[in-house]
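Trainee: I need the structure of the sequence given here:
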Amino acid sequence: MTTATVRYFAGARAAAGVSEETVGFPAGSTVADALSELSGRHGEALSRVLLASSFLLDGVAVRDRSVPLSDGTVLDVLPPFAGG
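Mentor: Now for the predicted structure:
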């Protein structure tokens, strides 16, 4: 079992209904596996946000979603931000 802290920001927080949660994933799970689990856990609203989001794994940008999760990792979900 791999435990990860998932932190949601802005629209992702609104869609998930929480700002942070600790989630257990099977050993060997990847970022893609985590996103699938989070979509199932929080429903369609979060699924839509995840499609457009960027991710940080322990503070490092993730572009390859096949990256494996390590126990105790932190996954940040960063939806597109509007600003000026």
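
Trainee: Every contact and neighbour count from this point should use C-alpha atoms.
Mentor: Noted.

Trainee: Quick check: which helices or strands does the helix or strand where S47 lies pack against?
Mentor: For S47, the host element (DSSP states H and E) is helix 44-52. Packing partners of helix 44-52 (3 or more CA pairs under 8 Å, 6 or more residues apart in numbering; DSSP states H and E): helix 11-16, helix 31-42.

Trainee: Please provide the structure for the following sequence as well, for comparison with the first:
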Amino acid sequence: MQITIRYFAAARAAAGADSTVVDVTADTTLGDLETTLARDNPDLRSVLARCSYLRDSIALCDRTVALGACETIDVLPPFAGG
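Mentor: Predicted coordinates:
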């Protein structure tokens, strides 16, 4: 399945893009996704380690949980004041 990854703030800067589309299976975990996204980008890898995620607008915190069927993952680095 194809998932749109939307980057915000520092994640956007590290990724060098507002968004990307990746092909994954429903059993891909959040941790697997992080590895895929940061494969050739050490700056992004560093940022992703501190990020929060939204899976189709619902918080996803456990990096060992499968993504399941979804359309969008939002990558949210820590923002000022929180």
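
Trainee: And the TM-score between these chains?
Mentor: A TM-score of 0.88 describes the superposed chains when it is computed by TM-score structural alignment, normalised by the length of structure 2; 82 aligned residues with a CA RMSD of 1.8 Å.

Trainee: For the helix holding S47 of structure 1, give the aligned segment of structure 2 as residue numbers.
Mentor: Aligned using TM-score structural alignment, helix 44-52 of structure 1 spans residues 42-50 in structure 2.

Trainee: Check which residues of the matching stretch are buried.
Mentor: Using 16 or more other CA atoms under 10 Å as the test for burial, stretch 42-50 of structure 2 gives L44, R45, V47, L48.

Trainee: ditto for stretch 50-69 of structure 1
Mentor: Buried residues in stretch 50-69 of structure 1, counted by 16+ other CA under 10 Å: L50, S53, F55, L56, L57, V62, P68, L69.

Trainee: quick one: contacts of it?
Mentor: For stretch 50-69 of structure 1, the external contacting residues (CA atoms under 8 Å, 6 or more residues apart in numbering) are 2, 4, 12, 28-32, 35, 39, 73-80.

Trainee: Stretch 73-82 of structure 2 too?
Mentor: Residues from elsewhere that reach stretch 73-82 of structure 2 (CA under 8 Å, 6+ apart): 3-11, 47-48, 50-57.

Trainee: how about 10 Å then?
Mentor: Applying CA atoms under 10 Å, 6 or more residues apart in numbering, the set of residues contacting stretch 73-82 of structure 2 from outside is 3-12, 19, 21, 30, 33-34, 47-60, 67.

Trainee: quick revisit: comparing the helix holding S47 of structure 1 with structure 2, how large is the average distance?
Mentor: With mean CA distance after the TM-score superposition for structure 1, helix 44-52 of structure 1 departs from structure 2 by a mean of 0.5 Å once superposed.

Trainee: Taking their axis directions, that helix and helix 31-42 sit at what angle?
Mentor: Counting by axes from the mean of the first three to the mean of the last three CA atoms, to 10 degrees, helix 44-52 of structure 1 lies at 160 degrees to helix 31-42.
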